[in-house]
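for reference, the sequence and a predicted model appear below.
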Amino acid sequence: MTDRRALHILGASVAALPLLTLLFVPIRTIDDAFISFRYARNLASGDGLVFNLGERVEAATSLSWTLLLAAAETIRLPIEGTALVLGVSFALLALREAYLLGRRLGASPAACLAAVALVAVHGRFWLVAANGLEGGLFAFLVVLVARKTVEEADARLIGALLGLLFLTRPESLLLLPLVLAYQALGAPGQDSESVRPSTESLRSGLAGVPLASGALRRAIPTAASALAIVGAATVWRLGYYGALLPNSVTAKSAFSAGPETLLENLLAGLSYAVRFEIAHAPFILGAAIALILRPKNRALWLSLFVVAAEIPAVLVNGGDWMPHYRLLIVFLPVLAGPLALGLSATFEDWDHPGRRRRRATWVLALLALSAVFMLSRSPWQPSPAPRVEYHPIANCYRFMATRLQPHLETSDIAASEAIGLFGWVLQDTTIHDPLGLASAHHARHGEYHGQWGKTDYRHLHETRPAVLVLHEGSVVTPGKIDRGTHGAWRSDYSGSLVSQPPACGPYRLIVYLDNRRAVHLRPALDGLDVEPLVVE
């Protein structure tokens, strides 16, 4: 069998690995995905890009993903299934780009396939790609930008891709100066040694001018193309929402909470990043090996800086509450390139008997052990059972929304801490968000709750929702509401603990009913194990 044929067979096997992996992991649509779903449905129905009709607040962080789902909703595709298929499909495309990036870095085909295969069998990566959010799309776009930049593709295309990245995750705007710097310094090949001014330019005292002018001719169209998209999106946001960034970004921002809270976030974000690195040790070790063995590979440095560009957002946000390191795991296809280069260099050492082979043996053993550790940490299922489920807490809110739906009147406002699935069920009801993602007032004036958002308890009371649903362990607690409203909430609302609702797992719900509307809403609690809420 020829090497070429063997690589084709191996490549086909790697392509099948993700689908096999998806059979053995518990796919969960995250609650926040339903926020984007509701925006998409309202837009497709002609009601605008809004969560509540008539309220222009941008709670969906990923504009490009929401618009993509709106297009699917317009042609009557089931939005939840479409989000899963699109997320997985984009993640599959990201694997292809990871292979091509590795080749551009100078890694061998076998090393690239090995690195991509490790991503392909990593359950957590696929759980993030399939959770209903933009993870798969972002993973594809970011590795595509890295690959196109390294291979010196059309500058306008690279700029357009950077603009799309901004529409997918606003913090990815930090990639623009990285790409421009790489282009401005010149990208003639793998090694920086090849970047030298001509003898003639040195003699004339204009060292590097030909290189700089040529590089700038590439950087300027990239910047113009990217900033055109960023500028257009920002002008539209200002005109439509009256804000520069999505309201969800403002709600989770710690800058308004003071320096002490910001420092706490920085430490929490640092912990998040370190835990990600430990949990994904083979990629970090592979990158380190590549840097040691190929330190002059400029494209390698670019790939690593692309990943590092997400760290400021991680530090400012204090990490993220969602599972599986979803802020950073989408960069695994980019990290697969450096891993492939490290493997390729190690394979070369293996071909030389003696000290180099012994070194390669230790390196490969360390990478193999770290890969086993990483894969063992994924939440595997013992048997193949392809199904999509929700977190027990999300099930709680879906259950209560279903109970409330027949009893809510048109003028009623329903509030809940988790607004995604709750608001998806109550499609025709105005949903108030006490964590501020869908409320501009809470986002700008509320008490900061770390990675979850902000709450202005007085504003919550002034809104007078007919019902407020929380769960035990909520960041918005009965005690905080009572103190924040100086007892006024307790006099206007009756609180109940709802125990053991079906499909709610070990959690208990906290349900507040407005005393003025309790008559028509209380039947929603009939037949449930209900006890009065005591606020200490």
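Here it is on my side, so go on. Numbering: from 1, shown residues only.

going forward, measure contacts between C-alpha atoms and count neighbours the same way
OK.

can you map out the strands along the stretch 1-150 of the chain?
Secondary structure of the stretch 1-150 of the chain by DSSP state E, counting those that start in this stretch: the strands cover 27-28.

one more: the stretch 251-400 of the chain?
So, for the stretch 251-400 of the chain - with DSSP E, counting those that start in this stretch - the strands run 388-389.

what about the helices in it?
259-279, 281-293, 298-308, 311-317, 332-350, 355-376, 392-404 (DSSP state H, counting those that start in this stretch).

got CSV for these, with mean neighbour count too?
Formatted as CSV, the helices of the stretch 251-400 of the chain follow (neighbours: other C-alpha atoms under 10 Å):
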stretch, mean neighbour count
helix 259-279, 17
helix 281-293, 21
helix 298-308, 21
helix 311-317, 21
helix 332-350, 27
helix 355-376, 16
helix 392-404, 21
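
what about versus this one:
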Amino acid sequence: MNTMPRALPRAVNQPDYAFGNGRRNSWIIAGSVLLITILGYVTRWICDDALIFTRIVEQILAGNGPVYNLGERAEASTSTLWQWLLAFAGFVYGQSDTSALSWMLGLLLTGAGFGFAVSATIRLHGGRVAAMVPCGVLVLLGVRPVWQYATSGLETGLNTFWMALCWWLLVRFRGSTSAKPVVAAAFTMGLGPLVRPEQALVAAVFLVSLWLVTKPNWRVVLAAVAAAGALPVGYEIFRMGFYGILVPMPALTKNASESFWGRGFGYVGDFVDPYLLWLPLVLCTVLLAGVLRRHSTDRIVTLTPVVAGVLSLGYLLKVGGDYMHARMVLPIFFLLMLPVLVLPAAKNTRVIGTVLLAWAVLCASIGQFVPRDSRLVDDERGYYHAWTGKMYPTESADFTPKMTYLKDAARPDTLTYGDPRERVLTARLRADVPSRSMNIGVYLGTVGVLSPVDVGVVDFWGLANPIGARFEFPTVKPGHSKPLSNAWLLADYADPSAPVLSPGNFVLRADITADQVAAARHALSCGDLAEVQRSTREPLSPGRFWANLTGAVHRTGVTVPPDPFVAERTFCGGP
């Protein structure tokens, strides 16, 4: 039985009572924005990964370009658009430390995204004619991670806003015969890869749907394709020439091209189980079935975010999810809810809405993620709340007490690192390193923002290290599976002329020998590994840009054995 009343054709004059319903539905939009803003604010925070963006923005505003370290072109961020948006905000407000700005901007974009999304869904379902029930809105607001990642300092708010804007444009311009709206919508949808690389899939689905519901002529199609691809293609050419690879560095570190289905299902299960999400998902599927009993154009529009969400879910399962609880599922969750955020208030819809309201209140009150194995998936907000000792860790200064050893780390010409015995060790820095000193950072964001821009940070986990990112370690916990041993660290950054065992230089762990350091140093000077080094450290002349551009495909596929002796044989030859 169809539970959804048909919306009146848009051309039909609406009766007087429609204006009352329209006013009431405006309150639904305002209420959704207000609630997510309040809930996001009361759970505000930033995480260490957000401070990675802060460090890069500091380098941009200092005139060093979009790099993590001075003189080393490694793309450590996974959201190009968020990186540059923060840089713009920092420039406008005169703040190189954008850590506090990041959570505020994320919350603002999340609220605006909810506004655009709910408005579009009301328009899709003829909301000025019928009173609406906020079914999908209740589902989203019932899940705590939706509130928490409204801030976090990461790109989630931007992601929400971009998806909502794509949805609003698709609903608004369906059936349009004008070229300008179609081209403008295509340009916006085409930004997906710059929001996050995997959003290229979502962008493609929305662009195909835009073509299906507008049926533009070939001139408009060509203009729309050019508009959609202009910035992503242009930036990809820049990425290849500037960084020398096809993808951001974390994609190499996390082995994003491989398949980890079992871990992916576990990651999604860790999102669904704590909140009993199977119940609202089943009910929303029933509601969606009613929505689909419409004419063909609306059916295409309605299914667009669902198809995009399902395809994105398949990709997430394949790559094995993430180590942050819920983070990578939230955009998919948002997409799946878009067609049913609000629905006309038929009898059955009211009943289901009441059930969803009860579930949302219960879930928001007691629904909580408890990590099954912190070696695989973390409750990031809970972790940084405990680690910093702050109820609301919202700026880089909140992370400083844990990094007191960095006070001595800016000594000129010094490499500062540690060993498993929690000792802080030093070595003389290689003369040609452009940074005045170097630190090794296990917490990449924290160490980065606490170090001046002319002090380099060596990423222990390889997210910003061109060598560590390519290690042939199996991925167990994404982003935390490729430790950089001291042999490679010393080989790459320490002065080779310094006596290896001199107390005034550096101390080797028992399992790291001078021969391992020598083998790693030799490997770094040979073959593809030497070219990786040149692509990131040579001055960026036109010739270097062209060499990086033309060699990016091959360079992206280079892997490095973590054993220095095996690496030496691989890249230098010999027994």
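Arrived safely, thanks for sending. For clarity, every value in this text was computed on a predicted model and none was experimentally measured.

and of the helices of the stretch 251-400 of structure 1, who's closest to residue 12 of structure 1?
helix 332-350 (17.8 Å; C-alpha to C-alpha).

and the closest one, how far out from the chain middle?
The chain centre lies 25 Å from the centre of helix 332-350 of structure 1; the measure is C-alpha atoms, centre = their mean, to the nearest Å.

that helix to helix 298-308, inter-axis angle?
140 degrees (axes from the mean of the first three to the mean of the last three C-alpha atoms, to 10 degrees).

thinking again about what came up before, between the helices of the stretch 251-400 of structure 1, which one is closest to residue 492 of structure 1.
Ranked by C-alpha to C-alpha, the member of those that lies closest to residue 492 of structure 1 is helix 392-404, at 19.4 Å.

contact partners of the helix or strand just after the closest one?
Moving toward the C-terminus from helix 392-404 of structure 1, the next helix or strand (DSSP states H and E) is strand 413-416. Outside of strand 413-416 of structure 1, the residues that reach it under the criterion C-alpha atoms under 8 Å, 6 or more residues apart in numbering are 397, 422, 429-434, 464-470.

stretch 454-466 of structure 1 now?
Under C-alpha under 8 Å, 6+ apart, the answer for stretch 454-466 of structure 1 is 251-252, 412-415, 432, 434-436, 441-449, 476, 480-481, 484-485, 488-489, 513-514, 517-518.

closest one of the contacts of strand 413-416 of structure 1 to residue 33 of structure 1?
Scanning those for proximity to residue 33 of structure 1, where the rule is C-alpha to C-alpha, the winner is residue 422, at 11.5 Å.

counterpart of the closest one in structure 2?
Matched to structure 2 by TM-score structural alignment, residue 422 of structure 1 sits across from residue 447.

what does residue 36 of structure 2 correspond to in structure 1?
Looks like residue 36 of structure 2 aligns to residue 18 there (TM-score structural alignment).

neighbours of that match, just the number please.
22 (other C-alpha atoms under 10 Å).

who's in contact with the residue nearest to it when sequence neighbours are not counted?
Closest residue in space to residue 18 of structure 1, ignoring its immediate chain neighbours: residue 120 at 4.9 Å, by C-alpha to C-alpha, 6 or more residues apart in numbering. Residues in contact with residue 120 of structure 1 (C-alpha under 8 Å, 6+ apart) are 14-15, 17-18, 21, 95.

from those residues, pick the one nearest residue 293 of structure 1.
residue 95 (24.4 Å).

so who does the closest one touch?
116, 119-120, 140, 333.

distance of the counterpart of residue 64 of structure 2 in structure 1 relative to residue 40 of structure 1?
Using TM-score structural alignment, the equivalent of residue 64 of structure 2 in structure 1 is residue 47. Counting by C-alpha to C-alpha, to the nearest Å, the gap from residue 47 of structure 1 to residue 40 of structure 1 is 10 Å.

try residue 531 of structure 1
38 Å.

give me the buried entries from the contacts of stretch 454-466 of structure 1.
Applying a neighbour-count criterion of 16 or more other C-alpha atoms under 10 Å, the buried members of the contacts of stretch 454-466 of structure 1 are 251-252, 412-415, 432, 434-436, 441-449, 476, 481, 484-485, 489, 513-514, 517-518.

which ones among those residues are found in strands?
413-415, 432, 447-448, 513-514 (DSSP state E).
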